[in-house]
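> show me how the following folds:
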Amino acid sequence: MIDPLDIRTAISTANEPYILRNFHLDWEIFRLTFDDWCQRMDKHIRNEAVQFTSGTMKHCDIPYWERFRTHEHLTFSEFTKKSIGDAFNDRWYSHSYRDILSWPESLSKSISFAKLGFENTEDILFWLGSKGANTPCHYDTYGFNIVVQVFGRKSWLLFPPKTPITATRVPFEESSVYCKQNFYSPADMDQFGDIGKNQDAFEVTLSPGDILIVPANWWHYVENLETSLTVNTWIPLNVKDSLARLGECFVRMQIEQITADDSDFGNEELRKYIYNPNEMNEPDLNLMNLFKPLADVVIENTKNEDPLDSQETLSRGQEIRDKYHSTFHKVEPVSHDRFRQILLQNSVRHEHALDERKINGMRFQEVENVINAVCHPKTVDSACQLYLQQIRNEISKNGLVIK
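Next comes the predicted model:
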């Protein structure tokens, strides 16, 4: 058995995706069938229906944003029957981004990442969906991702941070930077430019029991190949995350200012277009009052080198991954031909008649362009670094102490 502290080091220092295979997590859910889990869930919530997000298998030539999706209430057993009976031929259904605390206590308590070296992990989520359920391509601004496949198979496309993918902050969701490329139903291949030409496209199919490590800031597009249940958690990176939180605060300030008066559109149409649905009910905050304290945390955290960035720690992580190569499987890039083949397979989902969805959003295009200019990751980073330098100069000049 590998020492959990060694696994923690190997995972935390991985700057490329890895799959851990043949690694036994002693979770009770792995002793159940999918049908058993659904029945346990229904019994726990007294057979009440829960909200599923739904989408058509066909789509237009822009990413399948949440604003295009509908909602339907189903019990877990109803979802199972429909998915097994091929009732979802024309639609996919998803009940995802949900806290495992909604599970029966006997199941949720057994979910632990301690064997991977991470005690007391918070924000453990589960993702349930039928074939075709997908998450648009994005990267997470906080932490790195540990993904455990429980039931079914799921496809991942991953790309390093410097891949020439076109970032967009519309729709806005804190901690998620989406991209304009449509991986679900592309109408043309030109939008992908040089992506995949320089060994920067990585394809992974997760099967039950597989554990995927998604390094910080890696782009990823995720889609169910069949009815699937996944559990994941994000592991914080204190130094990097503090700067990312400052950046996300800056982005939200800009977007709230730009969308403060949508009287030209009426009925909050602009806000519904700009914000992801899960952001619409977020409480109002005085972001200016948060910005300086967040900057103080960044300055304090960056006084010393991040231990994870030390050459000694990085070398130790690689040494452990090499030693236990039968467990740590490095994900290799696919050829450009294979990448194009994936896109061409997905392109059959494009339905020109649905492109009216894009046309309906054209009247917000100028606002979106302004947001993407002001809130582009490079712009945000430059603005935050300039602000931090101003604070450091004041500290140096006045001998101030950060409280």
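> C-alpha from now on. contacts and neighbour counts both.
Noted.
> which one is the residue nearest the centre of the chain nearest to, not counting chain neighbours?
Central residue check for the chain by C-alpha atoms, centre = their mean: the C-alpha nearest the mean position is that of Asp140, 5.1 Å away. Distance criterion C-alpha to C-alpha, 6 or more residues apart in numbering; nearest residue to Asp140, sequence neighbours excluded, is Ser176 at 4.8 Å.
> same question for Lys131.
Glu226 (4.1 Å).
> burial of the one you found, as a residue count?
Neighbour count of Glu226, defined by other C-alpha atoms under 10 Å: 18.
> surely it touches Gly132?
Yes - counting by C-alpha atoms under 8 Å, Gly132 is a contact partner of Glu226 at 7.4 Å.
> now do the contacts for Thr53.
Residues near Thr53 by C-alpha atoms under 8 Å, 6 or more residues apart in numbering: 69-72, 93-95.
> alongside the first, I'd like the structure of this one:
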Amino acid sequence: MASCSPDPLQVRRLIGCFQKPLVFRGLIDTWPMLKFTVSDWKNLFGENLLECRVGIKDAKSDEPQWERQSYNVKCTYDEFIKWSENCGDGNINELSGLETSKHFLYYGYKYMKDTFDPEVLQLTNWKAFGYPERNGADSTFWLGTAGAHTPCHYDTYGVNLVAQLSGRKRWILYPPEDSNFLQPTRIPYEESSVYSRINFEKWAGTVPNIEGTHPHVVELVPGDVLFVPRHWWHHVRNEELSVSINTWIELVDEDHEARLHESLVKFLVAHTSRNLPTDVLSELLNPNEEDIAEAHLDDIQQLVRYTLKATVAVTKEKISEGYSDVPILSEPWILPVMCNQFPSSEPEKKKTRSDHVHSEVGTLDVIRAFCHPRVIEIVSQILREEFNT
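Next up is the predicted model:
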């Protein structure tokens, strides 16, 4: 345990107002899962089948490897570990027929309450961060082999706490002001996720030098908890077999506006999806959002009304509790995530207008433009102005 344990309310205030990523150390030393061995995890999962995503390591394509472009296999934890242990020797996996050295396995973004028994949920708690009511029931679980990753994106709601339980996980983070340089897109559509169209796996193991951006890089080790501030971009990659748990924390005032933005995007996607052929629709939607094509449009219209009303009604006040009382650099339990001043790779080249011709503009390009965060922000402002008149 850290020699100077902070007051949980002090940590909570910090999470509520600090605008840069931080690593907390020594605050989850009491979590039993932090000391789990492979045998402990095996006993926990037993012979249950885990539905895992299979993806290509170090894919060099122009766009990220979207979830739609990978596929799923079901395996036991034993089989998962066998895949991980063979990932460097070129073995062909019996489950998939794929070479394990070229493919990763990811059991990620799983709600713990849907995966584990109630007593297991009590092994995770966030009380040291000022949230004593939160445990595994409010958390998600991530288990992945080396090379498993998520495309660069930011979460539209709240802030994020990520606890590293085993293995090493590398995070590359960018502040919200870098958004225009990261080519934001809502396609493939997934609620609360704005993706970057840049494929970070082209620079696997290095930091992309994307013109105009300010990457912050950190490698989490067991016991670390990363604080990801609101709307910070992040690309996440397992450097080895890794287990982590996270919880998303709502920011009440800020999230009202985010919900309005999300409802507007959902409105556009739901209406548009009614008239798309199957092949185009599959590119528009992430697999977990396929039901939006069958959603009742009146319900989505009502969602827009509700979120607009909530946004107009809320009185936004600046948080009076600053973090001036927290000496960030001197506390032993806080490690600031520093900006990487000297990226080691070549700059990402922007595409010029001559790279495209008008005949190449397709349906998804038009939908992407209408759903762009800048457009949604303007639509949101106009609606709020009209609602107030």
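> related to what we said a few turns ago, the residue nearest to Lys131 of the first structure maps to what in the second structure?
Counting by TM-score structural alignment, Glu226 of the first structure lines up with Glu240 in the second structure.
> OK, contacts around its match?
Neighbours of Glu240 of the second structure in contact, by C-alpha under 8 Å, 6+ apart: 145-147, 167-169.
> mind putting these in JSON lines, distance to Leu285 of the second structure and secondary structure included?
Shown next, in JSON lines, are the contacts of Glu240 of the second structure (distance: C-alpha to C-alpha, whole Å; DSSP: H, G, I helix; E, B strand; the rest coil):
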{"residue": "Thr145", "distance to Leu285 of the second structure": "26", "secondary structure": "coil"}
{"residue": "Ala146", "distance to Leu285 of the second structure": "27", "secondary structure": "coil"}
{"residue": "Gly147", "distance to Leu285 of the second structure": "24", "secondary structure": "coil"}
{"residue": "Gly167", "distance to Leu285 of the second structure": "32", "secondary structure": "coil"}
{"residue": "Arg168", "distance to Leu285 of the second structure": "31", "secondary structure": "coil"}
{"residue": "Lys169", "distance to Leu285 of the second structure": "28", "secondary structure": "strand"}
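> of those residues, which are reproduced in the first structure?
With both residues aligned by TM-score structural alignment, their matches' C-alpha atoms under 8 Å, the contacts of the contacts of Glu240 of the second structure that the first structure also has are 145-147, 167-169.
> before we move on, the earlier item: show me what the residue nearest to the centre of the first structure aligns to in the second structure.
Asp140 of the first structure maps onto Asp155 in the second structure, by TM-score structural alignment.
> wait, its match sits on Ser196?
No - in terms of C-alpha under 8 Å, Asp155 of the second structure does not count as a neighbour of Ser196; the distance is 11.7 Å.
> can you pull out the helices in the stretch 201-350 of the second structure?
Remark: helices assigned in the stretch 201-350 of the second structure by DSSP state H, counting those that start in this stretch are 252-273, 278-284, 297-313.
> which parts of the shortest one count as buried, going by neighbours?
Taking 16 or more other C-alpha atoms under 10 Å as the basis for neighbour counts, the residues of helix 278-284 of the second structure that come out buried are 281, 283-284.
> and what of stretch 239-246 of the second structure?
By 16+ other C-alpha under 10 Å, the buried positions in stretch 239-246 of the second structure come out as 239-246.
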